[in-house]
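Trainee: pasted the sequence and its predicted model underneath.
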Amino acid sequence: MQAPILVLEDEALIALDIEDTLEGGGFTPVVICHDTHEALKQIDAARPRFAFLDLNLGHGETSLPVARALLTLQVPFVFLTGYTRATVDLPDDMSHVARMSKPFKGADLILAAKKLQANTPN
């Protein structure tokens, strides 16, 4: 069984759309998490192949702790966000991480998944 693809997204409908799009593009299994605690537990249980992280998880929570864990494990990921570089700065250690603007097209998500998979360490 392949390592899972981690999706951290607080909005249930968006998470389901991402899951459906990835699975439709042949990317499985997909594991959906809705908060950092759940995502960090999932990372401990099964190291993901790559990940998509919503930057702002609401209630003052961000996905930065999960992003740091993924960086430590050398797991590639993309931030999914409605924020631009002009409105939200990422910490210096994450300035190189790609961002996908919300809303995004399914084809763009699949293209990003292909790029992430190509960058997955063996």
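Mentor: Sure, I can see it. If you're wondering where the values come from, they're calculated on a predicted model, not measured in any experiment.
Trainee: C-alpha only now, for contacts and for neighbours.
Mentor: Will do.
Trainee: the residue nearest the centre of the chain in helix, strand or coil?
Mentor: Closest residue to the average C-alpha location of the chain: F52 at 1.3 Å, with C-alpha atoms, centre = their mean. Put simply, F52 is strand when judged by DSSP: H, G, I helix; E, B strand; the rest coil.
Trainee: this structure: strands as residue ranges?
Mentor: Residue ranges of the strands in the chain, as given by DSSP state E, are 5-8, 30-33, 50-54, 77-81, 99-101.
Trainee: ok so, going back, so how far is V78 from the residue nearest to the centre of the chain?
Mentor: 5 Å (C-alpha to C-alpha, to the nearest Å).
Trainee: another one to put next to it:
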Amino acid sequence: MNEPARILILEDEFMIAMEFETVLLDAGYGVVGPAADVGTAMGLIDTECPDAGVLDVNLGRGETSAAVAQRLGNLSVPFVLCTGYQTSELVQRYGDTVPILQKPVDAVKLVEVLRCLMSPSP
């Protein structure tokens, strides 16, 4: 039996991180983290080798997930960005190559987006 895909969660709000974890576990995924900051997320990337990521854009203490997004991109690991803010700057930066979900994130939509990200391209 194949192991489930492992999804990195980077989210600084504890309750949202736990909600994401529950949604992903219920959908049959494995969870890496959750991490609440960039340093922890980078460490998890090095040790846990996630298959995809769910990244909150704006983290606490003025930190953003941009460095984690770049690292995952460099490793060809797909990810989805989640934000409660305007997305126009993110759309300019990532175009349509990275899905952007507006908070509050719909659980069904999150799972659907992850399945699309990890399905083989034709």
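Mentor: Everything's here; your move. All figures in this text were calculated on a predicted structure; none of them were measured in a lab.
Trainee: counterpart of the residue nearest to the centre of the first structure over in the second structure?
Mentor: Aligned by TM-score structural alignment, F52 of the first structure pairs with V54 of the second structure.
Trainee: now do its match against Q86 of the second structure, distance only.
Mentor: For V54 of the second structure, the distance to Q86 of the second structure (C-alpha to C-alpha) stands at 18 Å.
Trainee: ok, so what distance separates the most far-flung residue of the first structure relative to its centre from K114 of the first structure?
Mentor: Computed with C-alpha atoms, centre = their mean, the residue of the first structure farthest from its C-alpha average is A86, at 20.8 Å. As for A86 of the first structure, its distance to K114 of the first structure is 27 Å (criterion: C-alpha to C-alpha).
Trainee: for G33 of the second structure, give me its contacts.
Mentor: G33 of the second structure makes contacts with 8-10, 41, 44, as judged by C-alpha atoms under 8 Å, 6 or more residues apart in numbering.
Trainee: redo that, cut-off 7 Å
Mentor: 8-9 (C-alpha atoms under 7 Å, 6 or more residues apart in numbering).
Trainee: could you list every residue that touches the residue nearest to P50 of the second structure when sequence neighbours are not counted?
Mentor: Nearest non-adjacent residue to P50 of the second structure, counting by C-alpha to C-alpha, 6 or more residues apart in numbering: R6, 5.0 Å away. Shown in contact with R6 of the second structure (C-alpha under 7 Å, 6+ apart): 29-32, 50-52.
Trainee: please pull up the equivalent of R6 of the second structure in the first structure.
Mentor: R6 of the second structure maps onto P4 in the first structure, by TM-score structural alignment.
Trainee: same check on V68 of the second structure?
Mentor: Matched across to the first structure, V68 of the second structure falls on V66, judged by TM-score structural alignment.
Trainee: quick one: that match from R49 of the first structure, how far?
Mentor: 14 Å.
Trainee: gap between the closest residue to D51 of the second structure other than its chain neighbours and T87 of the second structure?
Mentor: The shortest distance from D51 of the second structure to any non-neighbouring residue, by C-alpha to C-alpha, 6+ apart, is to R6 (5.2 Å). Here the criterion is C-alpha to C-alpha. By it, R6 of the second structure lies 26 Å from T87 of the second structure.
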